[in-house]
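Here you go, sequence then predicted model.
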Amino acid sequence: MKKLINNPDDVVKEAMAGMALAHPDLITVDLENQIIVRKNAPIRDKVGIISGGGSGHEPMHGGYVGYGMLDAACPGAVFTSPVPDQMLAATHAVNGGKGVLHIVKNYTGDVMNFEMSAELADAEGIQIASVITNDDVAVQDSLYTAGRRGVGVTVLLEKIVGGYAEAGASLDQVVALARKVNDHGRSMGMALTSCTVPAAGKPTFELGENEMEIGIGIHGEPGRRRTKLTNADDITETLITPILEDLQLKNGESVLALVNGMGGTPLIELYIVYNALQRILKGKAISIARSLVGNYITALDMAGCSITLVRLDDELLKYWDAPVHTPALRWGR
């Protein structure tokens, strides 16, 4: 294992300390409670939005804390859910009196711990709502989930819903929009290599020189099948076909497209995938109205990619385009 770390047990706290020093104008870091909070939180009369999950998926979620996106993030240990006390501390930190939304990826530990923290907050009189993302079309159940996994749509949802909350929407309105984004989005990923968890010191699984894993999760869990390595055009076709089938997109519709790197894939390769994606969708009379290409929801150092599509309408486009300023995303401000 070759990594830029010190003690594997200190990886998360040292990374959080580095984030605080790198972005003092955007975030504050509470190392005791292990949460990342928007600089001026809580904001009076604004719905607070928090999310969280195991570390190792950076920039998600801490990189999305700031104006127009999340108000706080709760990082757990690598690939391990944060605990309810973290989530409750984050809820307190962002509660501006208009309620707090928890955005939860559909992983068993995340769902259970966010439910516990919501019950604790509700008992204190804080208005809480939760939305679970479950956009992965690769498998119905996995090692970490009951039902579909929450993956790339989570990032896009946080941006769109964050823009809506910034505009003054109520908690009920924010929840409705979040559910709409989740319903309109689907994802699928693949791996060329495994990832190496610092505490383990060895790859999570083995792939042969001429093998790839189709439908992996963001923790390196297995997907639909292991198959022979092929070229970028074929890989893109393999990933996008079940997404299109599930979304049932029609001629003339437009989408928000995310071509996401899993942490160890060069950007040049991701643009090759995006080129193939654009060509495939154009052939089906589906237009890409907005896009992101890069590492946005990763699995440590895994080589591979995922594709996410969200069916767009005027409302989703409006709040996607709304200003955002976080460590990982910035436009319009």
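Received, thanks. Residues are numbered from 1 along each chain as shown.

C-alpha only now, for contacts and for neighbours.
OK.

Could you list the buried residues of stretch 290-301?
Neighbour-count burial for stretch 290-301, counted by 16 or more other Cα atoms under 10 Å, picks out 293-301.

Show only the entries of these found in helices.
Of those, none are assigned to helices by DSSP state H.

for comparison:
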Amino acid sequence: MKKLMNDPENIVTAFLDGLVAANGERLQRLEGTDVITRRSFKPQKVGIVSGGGSGHEPAHAGYVGEGMLDAAVAGEVFTSPGADQFLAAIQAADQGAGVLVLVKNYNGDVMNVEMAQEMAEAEGITAEMVIINDDVAVDDPEQRRGIAGTVLVQKMTGAFAETGASLSEVKRLAEKAVSRVRSMSVALTPCTLPAVDQPSFDLAEEEMEVGIGIHGERGMDRREVASSAEIARLLLDHILPEIPQGAPLAVLVNGMGSTSLMELQVFANDVIEQLDRDIQHTFVGEYMTSLDMAGVSLTLLALDDELAEHLQAPVKTVQWKQ
């Protein structure tokens, strides 16, 4: 697939420069880093930081702003940012009440955040971490990856922090959100890394990859391509057993990068028709992609009154508009 770019080796820098050029009234890039922050910070508010490898846009920089993230760190494509980059984000986000880092469950990301925490603590900054692992395609909860459910956790946690809640309270809500959100994905085509210009795995025309992550890796199963309704049933069958029964739901239908909005709306309708539950919110669009992969992920969040309040709270970011 042809790509609109200049130097593939410097695509992340060019992406960040373009993001700030188009949204300079609300975003800034910390000099000498790959960190995007808010233009203005709220004093004595808990700072919320997230990040990871690039290639998942609009995550995470697209969610920097009032009511969501204070800073986002962009690594190279599908590569964890270094500990120094996470530290820079923590330093920028610290407004005197401590910082919470929301990190997807990938070894490099977690390890580098842990090192950044230690360096921040040495400077007198209190930094806590919550690991997001919503991908039910992986059986072992300890090994589950963070995928599109991450965005809902960021939304609710950021909104709660905006109210002036303490670091311990914000961390508590984030951990509750993580415990009640589950996701799973299907790919219809692989993605192509900018500097490689070849698919990340081979997939025949009549095949789909089930249980993919967001880094171009293969899934847990390969099957014959199914209809939208059949894929909805497949994903629901895996996700629903892990969601608290009886709770109202928020539904996130997420495109992986090259799936049309028409197709996503068709899939959303199939999910809603098959869910015999109270659905309070439905989000459809591209929230956490995998470059140019065609596919879809489904996220279900079991709401309670507290989570629902912060999910629907006001927010001002480039991507998430309430």
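Good, I have the coordinates. The structure displayed is predicted, hence computed values, not measured ones.

What does the TM-score come to for these two?
The TM-score (TM-score structural alignment, normalised by the length of the second structure) is 0.98; 322 aligned residues with a Cα RMSD of 1.2 Å.

okay if I get the buried residues of stretch 290-301 of the first structure as JSON lines plus distance to R224 of the first structure?
Listed next are those as JSON lines, based on distance: Cα to Cα, whole Å:
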{"residue": "V293", "distance to R224 of the first structure": "24"}
{"residue": "G294", "distance to R224 of the first structure": "24"}
{"residue": "N295", "distance to R224 of the first structure": "23"}
{"residue": "Y296", "distance to R224 of the first structure": "23"}
{"residue": "I297", "distance to R224 of the first structure": "20"}
{"residue": "T298", "distance to R224 of the first structure": "19"}
{"residue": "A299", "distance to R224 of the first structure": "18"}
{"residue": "L300", "distance to R224 of the first structure": "21"}
{"residue": "D301", "distance to R224 of the first structure": "21"}
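
and P222 of the first structure, what is it in contact with?
213, 215-216 (Cα atoms under 8 Å, 6 or more residues apart in numbering).

ok, so of the buried residues of stretch 290-301 of the first structure, who is nearest A90 of the first structure?
Checking these against A90 of the first structure by Cα to Cα gives I297 as the nearest, at 21.0 Å.

What residue in the second structure is paired with that closest one?
If you follow I297 of the first structure across to the second structure using TM-score structural alignment, you land on M288.

Contact partners for T154 of the first structure?
Contact partners of T154 of the first structure, counting by Cα under 8 Å, 6+ apart, are 103, 105, 133, 182.

In helices, which of the residues you listed fall?
Reading helices off the contacts of T154 of the first structure with DSSP H, I get N182.

count of residues packed around D34 of the second structure?
21 (other Cα atoms under 10 Å).

no no, R279 of the first structure
For R279 of the first structure, using other Cα under 10 Å, the count is 15.

And it, what's its match in the second structure?
Under TM-score structural alignment, R279 of the first structure pairs with E273 in the second structure.

what does N260 of the first structure give?
Checking TM-score structural alignment: N260 of the first structure goes with N254.

Its match and F78 of the second structure, how far apart?
Distance from N254 of the second structure to F78 of the second structure, counting by Cα to Cα, to the nearest Å: 18 Å.

out of these two, which sits in the more crowded spot?
The residue with more neighbours, out of N254 of the second structure and F78, is N254; 26 against 18, by other Cα under 10 Å.

Identify the residues contacting that one.
By Cα under 8 Å, 6+ apart, N254 of the second structure lies in contact with 148, 264, 284-289, 296-299.

so where is stretch 210-228 of the first structure in the second structure?
The alignment of stretch 210-228 of the first structure onto the second structure (TM-score structural alignment) covers residues 206-224.

Hmm, Q319 of the second structure is touching G65, no?
No. At 9.6 Å, Q319 of the second structure and G65 do not qualify as touching, with contact defined as Cα atoms under 8 Å.

To which residue of the first structure is T163 of the second structure aligned?
Using TM-score structural alignment, the equivalent of T163 of the second structure in the first structure is A167.

gap between that match and G76 of the first structure?
30 Å.

Give the residue from the two that has the larger number of neighbours.
The residue with more neighbours, out of A167 of the first structure and G76, is G76; 21 against 14, by other Cα under 10 Å.

List the residues that contact the more buried one.
Per Cα under 8 Å, 6+ apart, neighbours of G76 of the first structure: 12, 34, 52-55, 82-83.

try V181 of the first structure
The contact partners of V181 of the first structure, by Cα under 8 Å, 6+ apart, come to 153, 157, 310, 316.

Mind putting those residues into CSV with distance to P242 of the first structure, secondary structure and neighbour count?
Compiled in CSV, these are given as follows (distance: Cα to Cα, whole Å; DSSP: H, G, I helix; E, B strand; the rest coil; neighbours: other Cα atoms under 10 Å):
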residue, distance to P242 of the first structure, secondary structure, neighbour count
V153, 15, helix, 28
L157, 21, helix, 25
V310, 14, strand, 29
L316, 23, helix, 23
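
just those residues now: which is nearest L26 of the first structure?
In terms of Cα to Cα, no member of the contacts of V181 of the first structure lies closer to L26 of the first structure than L157, at 20.2 Å.

and that closest one, what pairs with it in the second structure?
By TM-score structural alignment, L157 of the first structure lines up with V153.

did I read that right, M119 of the second structure in a helix?
Yes. Assessed by DSSP: H, G, I helix; E, B strand; the rest coil, M119 of the second structure belongs to a helix.

For the first structure, just list every one of the helices.
Counting by DSSP H, the first structure has these helices, from start to end: 11-22, 84-94, 108-123, 153-166, 171-184, 232-247, 267-283, 314-321.

Show me the one of these that comes nearest G223 of the first structure.
It's helix 232-247; of the helices of the first structure, that one is closest to G223 of the first structure (Cα to Cα) at 11.8 Å.

so the closest one versus helix 171-184, what angle?
Angle between the axes of helix 232-247 of the first structure and helix 171-184 is 130 degrees (criterion: axes from the mean of the first three to the mean of the last three Cα atoms, to 10 degrees).

What residues sit buried inside helix 232-247 of the first structure?
232-233, 235-236, 238-240, 242-243, 247.

okay, those in TSV with distance to A118 of the first structure next?
What follows is these, written out as TSV (distance: Cα to Cα, whole Å):
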residue	distance to A118 of the first structure
A232	43
D233	44
I235	40
T236	39
T238	39
L239	35
I240	36
P242	34
I243	32
L247	31
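
For K45 of the second structure, see how far away the residue nearest to T126 of the second structure when sequence neighbours are not counted is.
Sequence neighbours aside, G98 is the residue nearest to T126 of the second structure in space, at 4.8 Å (criterion: Cα to Cα, 6 or more residues apart in numbering). In this structure, G98 of the second structure and K45 of the second structure are 8 Å apart, going by Cα to Cα.
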